[in-house]
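J.: structure for this input, please:
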Amino acid sequence: MSDAVRDQGTGELRLLLTLGVLLAFASISTDLFLPALPAMAEALGAAEGELELVVSTYLLGFGAGQLLWGPVSDRFGRRGPIMAGLAVFALGSAGCALATEPWHVISWRVVQALGASAGVALARAMVRDLYDRDRAARVLSTLMTVMAVAPLLGPLVGAQILALASWQAIFWTLVAIGLGTLAAVAGLSESLPPEDRSEDAIGRSFRTYAELLGNRALMAHAGAIGFFYVGVFAVVAGGPFAFVTYHGLSPSAYALVFASGVFGLMIANMVNARLVTRVGSDRMLRGGAAGAALAGLFFVVVAGTDLFGVAGLILASFLYNALNGLITANAIAGALAKVTRGAGSASAVVGAIQYGSGMIGAALVGALADGTPLPMGAVACLGGLGCLGLTLVASRTARRDDKG
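T.: Presented below is the predicted three-dimensional model:
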């Protein structure tokens, strides 16, 4: 193997690993401190359901932030905005660590989210810059397998940090992660060459959102992701209280429950990466959405009836989370395949809907909290059924557009 080929392979591996870390920031920012939520609520004197807002407000900032970074990256390139976002993320994480009141944490989580959103939205745009639809779906599945290490290890690492130090130490760890990733991004090449960048002023770039909202295939695919993430973040926000408070699991045991779902996600991602170029991303998406609807129905049954006890809830959570591996990558690839220019803005629309919907799911669980897992299961069921409905709409719309 020549040095040039070896260097090219090494460079692509470094690129994929860095993109995987960037895509993982959505989960890194939350999963690491999930086991500490009950301890944080007690230490800060939070009312019941109040600290669940650290998830929903984070998602608000995460969705809004992507709408900012998308047009900026279409105008100025991807790398610079990602680095700026990582700096903001580190600042927000430090603010959370220094918080002394529940509303301090909630406020700084918005800042943290605004920064983290740059990496997630623009990493997807970089994949769109470099690959066609089915190849992009395969790359995204591979990246999601890499990024799944974060939620797999996050709760476990968070529980250990909590055991050895304090919940504040978890946020200082996030500061270090943000700054380390910033250094890695600084060594990447720019994926959007100057000739492919938007020549419009930033204000005009933001007006392209109106055009994107009229793209039926884009919005149907984004809506399918959005409904699914209503359920995903219902489980994220409600899980610590359902498993630790209601069923009496320890934070470390809950971390293992959470990790099992991420392990299922990794398996589904590997299956998708292997099959998608042969089967097609549209068919893989339909299969994943049908599975999400069935898993959601099972979820609400076991949560409402306590069928099989905590084991039933663990199984429902595992199934629902695992199907993310068949849904998100294929839906993102399908959405961005219908956009010829402005991939950064289109990725931002998808991300805003994805995590804005997650905010709704987390907020619903907090608002409906009754001390049982039922609200979590009911919202997950809603998410799975809605995902299937919008996926079928997306498939029909894409076929009609291809014929027309």
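J.: CA only for contacts and neighbour counts going forward, please
T.: Will do.
J.: name the nearest residue to Ala116, sequence neighbours excluded.
T.: Sequence neighbours aside, Phe89 is the residue nearest to Ala116 in space, at 5.5 Å (criterion: Cα to Cα, 6 or more residues apart in numbering).
J.: find the helix or strand that the closest residue to Leu140 other than its chain neighbours is a member of.
T.: Leaving aside its chain neighbours, Leu140 sits nearest to Ala329 (5.5 Å; criterion: Cα to Cα, 6+ apart). Assigned by DSSP states H and E, Ala329 falls within helix 324-337.
J.: please enumerate the helices of the stretch 301-404 of the chain.
T.: 309-322, 324-337, 343-367, 374-403 (DSSP state H, counting those that start in this stretch).
J.: strands along this protein, start to end?
T.: When secondary structure is read from DSSP state E, the chain shows no strands.
J.: I'd guessed Gln168 sits against Leu98; true?
T.: Yes: with contact defined as Cα atoms under 8 Å, Gln168 and Leu98 form a contacting pair (7.3 Å).
J.: the two: who's more crowded?
T.: The residue with more neighbours, out of Gln168 and Leu98, is Gln168; 19 against 14, by other Cα atoms under 10 Å.
J.: dump the residue contacts of that one.
T.: Shown in contact with Gln168 (Cα atoms under 8 Å, 6 or more residues apart in numbering): 96-98.
J.: neighbours of the closest residue in space to Ala369 that isn't next to it in sequence, how many?
T.: Closest residue in space to Ala369, ignoring its immediate chain neighbours: Pro375 at 6.4 Å, by Cα to Cα, 6+ apart. Here the number of neighbours of Pro375 (other Cα under 10 Å) works out to 24.
J.: another sequence for comparison is provided below:
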Amino acid sequence: MLDPESQVPLPKAPPPAGLVLLLTGLFANGILAGTMYLPSLPTVGDDLGAADQILPLTLTVFFATYAGGQLIYGPLSDRYGRRPLLIGGQVILVLGSLACALSGSMTAFLWSRALQGLGAASAMATGRAIVNDAYDRKQAARATSLISAALAIAPVIAPVLGGLIEHYLTWRSGFWISGGITVVVILLLILLLPETLSGRPAGPGPLLRGIAAAYGYLLRSRAFLAFGLLNLAIFAGLHGFNAAAPSVLIDTLHIGVVHYGLLMAIGSGGYLAGSLLSSWLGRRIGLLRLIDLGVLCMVLSAVGLAAYTAIAGPDVAVIIALRVLWATGMGLAQPNTVVAAVGINPATLGAGAALSGFLQTAGGGMGSAVNALFPAGDPLFLALTFGGTAVLGAIIWWSNRAAAGQALSERE
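T.: Sure, this is the predicted structure:
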């Protein structure tokens, strides 16, 4: 593994043709594998004889191995290359999907979901590193914004596909289909993706010591923590809102289920708009100012929602309008925090991708878990926790912005 203290980037080869499109499909497949089955969840429980309170664990175990697996794939890809780790992880994802389809008990299904998550983690950890391998920072930010914009559609498509599969086929068919899609992804990777890691260390040293050195360097870097912890706060807000919103909007404010789905899709549209705007503005105002603008949008919208709800009471139109503004801010900031965190040091791109992905996933889990501490369906608690994550992110960012800017200027 390259010395983490070495900050001299190797010359970049021309990026492979169609790389952005290929990586978009790769990331989208991970989202489909993780969430497409959710409309079938009650049927899964009935078929496997599981109690209702066990069913959420099918998502928990997936994201647990999805988060932890990134910490393994990332630094290994710095040593052995992106391509073998990425393809190997996708093979594990296929095996996990097939195991889910063949599960005869909830215990077997949970283990299979954990295997799926471990395989899906390879895309997040190595895919982000591949972007930074192939492009300079400004190009990488633009590519990540375009990928993020396309991926905004995946969480909308996944439940629709899952619902159609549940209605016309069986829940097991969904996992066979997911495994088949992943086989196609593997073939495309083999045919179209060359190795993007442009050098190998002269003296690799012991594996565990190299991994520890890479993570130690990143955790000591104030700039990396500025980007990584801001991303954690963003995803805590996103998943915290998404976890609390059904009870608030459906149970408390009495909107229909179909209406609710449409409103959540509008929120995804805000992220799509922000990501596209980020791609367009990136060359004009720079990465730091884009993050400033995104953080400002998220703070104003989330804190504004808390203030409005406390003073005037809950209003569906206000909740959705401010959620769209928040999502637009996320689209402006998040692709740039990812690129900057991963690229803090050219010697640790894989480890940076892994650790930033882990923080993102951990933030989502924390945001969801916080909801268990408050009364379900209370609009004010939703608004306060949503606002709290935005304020936390703003404090993290603006107290470390100078260090982040200095680190970026040193890499130019």
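J.: ok, whichever residue in the second structure pairs up with Leu390 of the first structure to Ala327 of the second structure distance?
T.: Aligned by TM-score structural alignment, Leu390 of the first structure pairs with Ile396 of the second structure. To Ala327 of the second structure, Ile396 of the second structure is 19 Å away according to Cα to Cα, to the nearest Å.
J.: looking at these two, which has the bigger crowd around it?
T.: Using other Cα under 10 Å, the more surrounded residue of Ile396 of the second structure and Ala327 is Ala327, with 28 against 19.
J.: got the contact list for Gly89 of the second structure?
T.: 118-123.
J.: nearest to Asp52 of the second structure, of these?
T.: Set against Asp52 of the second structure, the nearest of the contacts of Gly89 of the second structure by Cα to Cα is Leu118 (24.7 Å).
J.: aligned against the first structure, show me the partner of that closest one.
T.: Aligning on TM-score structural alignment places Leu118 of the second structure opposite Leu114 in the first structure.
J.: from Arg14 of the first structure, how far out is its match?
T.: Distance of Leu114 of the first structure to Arg14 of the first structure, given as Cα to Cα: 25 Å.
J.: so these two - more neighbours on which side?
T.: Neighbour totals were compared for Leu114 of the first structure and Arg14, and Leu114 leads with 28 against 16 (other Cα under 10 Å).
J.: hang on, that one packs against Leu59?
T.: No: in this structure, Leu114 of the first structure is not within contact of Leu59 by Cα under 8 Å, at 9.3 Å.
J.: follow-up on the earlier one: what range in the second structure does the helix holding Ala329 of the first structure sit on?
T.: Aligned by TM-score structural alignment, helix 324-337 of the first structure corresponds to residues 330-343 of the second structure.
J.: OK, contacts around Ile285 of the first structure?
T.: Actually, residue 285 of the first structure is Leu rather than Ile. Leu285 of the first structure makes contact with 326-327, 330-331, 391 under the criterion Cα under 8 Å, 6+ apart.
J.: go again using 7 Å as the cut-off
T.: Contact analysis of Leu285 of the first structure by Cα atoms under 7 Å, 6 or more residues apart in numbering lists 326-327, 330-331.
J.: aligned to it, what sits in the second structure?
T.: In the second structure, Leu285 of the first structure lines up with Ile291, judged by TM-score structural alignment.
J.: for Arg222 of the second structure, see how far away that match is.
T.: The value you get for Ile291 of the second structure to Arg222 of the second structure, if Cα to Cα is used, is 16 Å.
J.: tell me, stretch 65-82 of the first structure lands on which residues of the second structure?
T.: Counting by TM-score structural alignment, stretch 65-82 of the first structure pairs with residues 69-86 of the second structure.
J.: er, stretch 127-138 of the first structure I mean
T.: Using TM-score structural alignment, stretch 127-138 of the first structure pairs with 131-142 in the second structure.
J.: list the buried residues for that stretch?
T.: 131-135, 137-142 (16 or more other Cα atoms under 10 Å).
J.: which of the residues you listed lies closest to Gln53 of the second structure?
T.: For these, the minimum distance to Gln53 of the second structure (Cα to Cα) is 39.8 Å, reached by Val131.
J.: could you find the closest non-adjacent residue to that closest one?
T.: Once flanking residues are discounted, Val131 of the second structure sits nearest to Ala140: 5.9 Å by Cα to Cα, 6+ apart.
J.: quick check: the one you found touching Asp133?
T.: No: Ala140 of the second structure sits out of contact with Asp133 when judged by Cα atoms under 7 Å, with a separation of 8.8 Å.
J.: residues near Leu249 of the first structure, how many?
T.: 17.
J.: list the contacts for it?
T.: By Cα under 7 Å, 6+ apart, the contact set of Leu249 of the first structure is Phe243.
J.: do you know how far it is from Phe258 of the first structure?
T.: From Leu249 of the first structure to Phe258 of the first structure the distance is 12 Å (Cα to Cα).
J.: what do you get for Pro193 of the first structure?
T.: In terms of Cα to Cα, Pro193 of the first structure sits 40 Å off from Phe258 of the first structure.
J.: again with Leu68 of the first structure
T.: 31 Å.
J.: who has more neighbours, those two?
T.: Neighbours around Leu68 of the first structure and Phe258, counted as other Cα under 10 Å, are more numerous at Phe258. The numbers are 28 against 17.
J.: show me what that one aligns to in the second structure.
T.: By TM-score structural alignment, Phe258 of the first structure lines up with Met264 in the second structure.
J.: pull up the gap between its match and Ala152 of the second structure, please.
T.: As judged by Cα to Cα, Met264 of the second structure and Ala152 of the second structure stand 11 Å apart.
J.: repeat for Ile181 of the second structure
T.: Between Ile181 of the second structure and Ala152 of the second structure the computed distance is 19 Å (Cα to Cα).
J.: before we move on, what about Val342 of the second structure?
T.: The value you get for Val342 of the second structure to Ala152 of the second structure, if Cα to Cα is used, is 21 Å.
J.: show me which of those two is the more surrounded one.
T.: Counted by other Cα under 10 Å, Val342 of the second structure and Ala152 do not tie: Val342 has more neighbours, with 29 against 21.
J.: skipping adjacent residues, who's closest to that one in space?
T.: Using Cα to Cα, 6+ apart and skipping the chain neighbours, the partner closest in space to Val342 of the second structure is Gly352 (4.4 Å).
J.: try Leu285 of the first structure
T.: Using Cα to Cα, 6+ apart, the closest residue to Leu285 of the first structure is Ile327 (5.2 Å).
J.: what sits against the one you found?
T.: By Cα under 7 Å, 6+ apart, the contact set of Ile327 of the first structure is 285, 288-289.
J.: out of those, the closest to Leu297 of the first structure would be?
T.: When the contacts of Ile327 of the first structure are compared for distance to Leu297 of the first structure (Cα to Cα), Ala289 wins out at 12.6 Å.
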